[in-house]
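**Student:** Following is a predicted model, sequence given first.
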Amino acid sequence: MKPLAGISRIMEEFSQGNLGVDIPLGRTDDEIGRMAGSIRSSVAALKDMIHNVTRVLEEISRGNLKLSVDGNYLGDFSFIRDALEQIIKSLNYTLSQISSSAQQVAYGSEQGACGAQSMAQGATEQAAAEELAAVIEDISQQIISNVSSTSKANMSVTTVVNEA
């Protein structure tokens, strides 16, 4: 196979996402050999970055946000590293906010429960006070009735004494 045709076939495989193609070096002292070496180095760097990105994303999917983005992201690939670091930072911030909100909700729920308990106690005390007022009203009515009966009895006694 002609050297350029072989490199062309390898590059077609790379364009399809196949980075596992073996790149024969052949002679390294000519332009084609140096080009093959550069392609091999590029593929190794891409594989390393793909491995690192995959590792970071797998850890994030497991809930591990205490990780760092390792690897050598050269040139334009540094944007990938920066984006991964920003994702981790944003997720940590979001989880921190969620935790804080959950604590506030728990505190609010506790306060609501205390308020409900106080309200229930107040309602119980109010019901007891209303019951006591009803009993006092009954006693007052009995006293008024007794006074009236006593008054009538007194008048009857006075009438009997005056007639005798």
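**Tutor:** Perfect, I can see it now.
**Student:** all contacts plus neighbour counts: C-alpha atoms, from now on.
**Tutor:** Fine.
**Student:** tell me the centre residue of the protein?
**Tutor:** With distances taken as Cα atoms, centre = their mean, I98 lies nearest the centre of the chain, 3.8 Å away.
**Student:** What distance do you get for that residue to Q104?
**Tutor:** Using Cα to Cα, to the nearest Å, I98 is found at 10 Å from Q104.
**Student:** and the longest helix belonging to the chain, how far out from the chain's middle?
**Tutor:** Assignment by DSSP state H gives helix 78-163 as the longest helix of the chain. Averaging C-alpha positions (Cα atoms, centre = their mean, to the nearest Å) puts helix 78-163 33 Å from its chain's average.
**Student:** helices and strands around it, which ones?
**Tutor:** helix 31-61 (3 or more Cα pairs under 8 Å, 6 or more residues apart in numbering; DSSP states H and E).
**Student:** how about the helix it packs on: buried residues?
**Tutor:** For helix 31-61, burial by neighbour count (16 or more other Cα atoms under 10 Å) applies to 32-33, 36-37, 39-40, 43, 45-46, 48-49, 52-53, 56-57, 60.
**Student:** How far does that helix sit from its chain's centre?
**Tutor:** With Cα atoms, centre = their mean, you get 36 Å for helix 31-61.
**Student:** by contact count, what packs against that helix?
**Tutor:** Where contact means 3+ Cα pairs under 8 Å, 6+ apart, helix 31-61 is packed against helix 3-15, helix 78-163.
**Student:** what angle separates the longest one from helix 31-61?
**Tutor:** Going back to what we said before, that points to helix 78-163. 10 degrees (axes from the mean of the first three to the mean of the last three Cα atoms, to 10 degrees).
**Student:** what about versus this one:
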Amino acid sequence: MSTRPPLPPFNRDSAIQKVRLAEDGWNTRNPEKVALAYTEDSWWRNRVEFVQGRAAIVGLLSRKWARELEYRLIKELWAFDGNRIAVRFAYEYHDDSGQWYRAYGNENWEFAEDGLMRWRHASINEAPIPASERKFHWDLNGPRPADHPGLSDMGF
């Protein structure tokens, strides 16, 4: 069996590392790569969608990133205990008409012993924003730079 470090039980440093690894993965916008961080039978609640398993996760993410263009995400640790992590996040994207949005949300994660996520519950709200109010401006082909402000730094 392979593992996906850091492994539970989490301490503050390993929980922060796990959150950043998840952020970096999602910012690739590669559904197949992202799905590998989840157990084969992982359960998700994402807005109004309930999915189970990697194939369903790939489908959900493929649909998501086909309509959420130039997607950039920041995640931040909220709390952790044992094999669970709570995160808050924000992301920006535009639709095919060029309208920009900022989405805010919270996720509750539960991990298996091998470090793969087996439960993901996400609550997300979004609002249209003018392009001039965008805050996430790093290169789309890489992760958020280490010196880019986080959510708390930006007052989100």
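**Tutor:** That came through, no problem. From a predicted model like this one, the values you see are computed outputs, not experimental measurements.
**Student:** Can you calculate the TM-score here?
**Tutor:** The TM-score (TM-score structural alignment, normalised by the length of structure 2) is 0.22; 65 aligned residues with a Cα RMSD of 5.3 Å.
**Student:** how much space between Y38 of structure 2 and Q52 of structure 2?
**Tutor:** The gap separating Y38 of structure 2 from Q52 of structure 2 is 10 Å, by Cα to Cα.
**Student:** again, but for D81 of structure 2
**Tutor:** D81 of structure 2 sits 24 Å away from Q52 of structure 2, going by Cα to Cα.
**Student:** Ok, W78 of structure 2 next?
**Tutor:** Taking Cα to Cα, one finds W78 of structure 2 at 25 Å from Q52 of structure 2.
**Student:** V34 of structure 2 contacts W26, correct?
**Tutor:** Yes: with contact defined as Cα atoms under 8 Å, V34 of structure 2 reaches W26; the gap is 6.2 Å.
**Student:** Overlap in contacts, those two.
**Tutor:** Shared contacts of V34 of structure 2 and W26 (Cα atoms under 8 Å, 6 or more residues apart in numbering): none.
**Student:** Pull the contacting residues for I32 of structure 1.
**Tutor:** I32 of structure 1 neighbours (Cα under 8 Å, 6+ apart): 3-4.
**Student:** any idea how far S151 of structure 1 is from it?
**Tutor:** Using Cα to Cα, we find I32 of structure 1 at a distance of 134 Å from S151 of structure 1.
**Student:** again with S38 of structure 1
**Tutor:** 126 Å.
**Student:** Skip ahead from the helix or strand harbouring I57 of structure 2 and say which helix or strand is next.
**Tutor:** Taking DSSP states H and E as the criterion, I57 of structure 2 maps to helix 54-67. As assigned by DSSP H and E, the chain's next helix or strand after helix 54-67 of structure 2 is strand 69-81.
**Student:** Can you name every helix or strand that that following strand contacts?
**Tutor:** Strand 69-81 of structure 2 packs on helix 12-26, strand 84-94, going by 3+ Cα pairs under 8 Å, 6+ apart.
**Student:** And the ones you listed: which comes nearest A103 of structure 2?
**Tutor:** A103 of structure 2 lies closest, by Cα to Cα, to one member of these: strand 84-94, at 5.3 Å.
**Student:** what helices or strands is the helix or strand just after that closest one leaning on?
**Tutor:** For strand 84-94 of structure 2, the following helix or strand on the C-terminal side (DSSP H and E) is strand 100-111. Applying 3+ Cα pairs under 8 Å, 6+ apart, one finds that strand 100-111 of structure 2 contacts strand 84-94, strand 117-129.
**Student:** out of those, deepest packed?
**Tutor:** Each of these was scored by mean neighbour count; the highest is strand 84-94, a mean of 21, by mean count of other Cα atoms under 10 Å.
**Student:** quick one, that one and strand 100-111 angle?
**Tutor:** Using the same axes, to 10 degrees: strand 84-94 of structure 2 against strand 100-111 is 160 degrees.
**Student:** Which residues does strand 84-94 of structure 2 contact?
**Tutor:** Identification of contacts with strand 84-94 of structure 2 by Cα under 8 Å, 6+ apart yields 10, 15, 19, 68-80, 100-111, 134, 136, 151.
**Student:** Buried subset of the residues you listed, written for PyMOL?
**Tutor:** Selection of buried members from these for PyMOL, criterion 16+ other Cα under 10 Å:
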select buried, resi 10+15+19+68+69+70+71+72+73+74+75+76+77+78+80+100+101+102+103+104+105+106+107+108+109+110+111+136
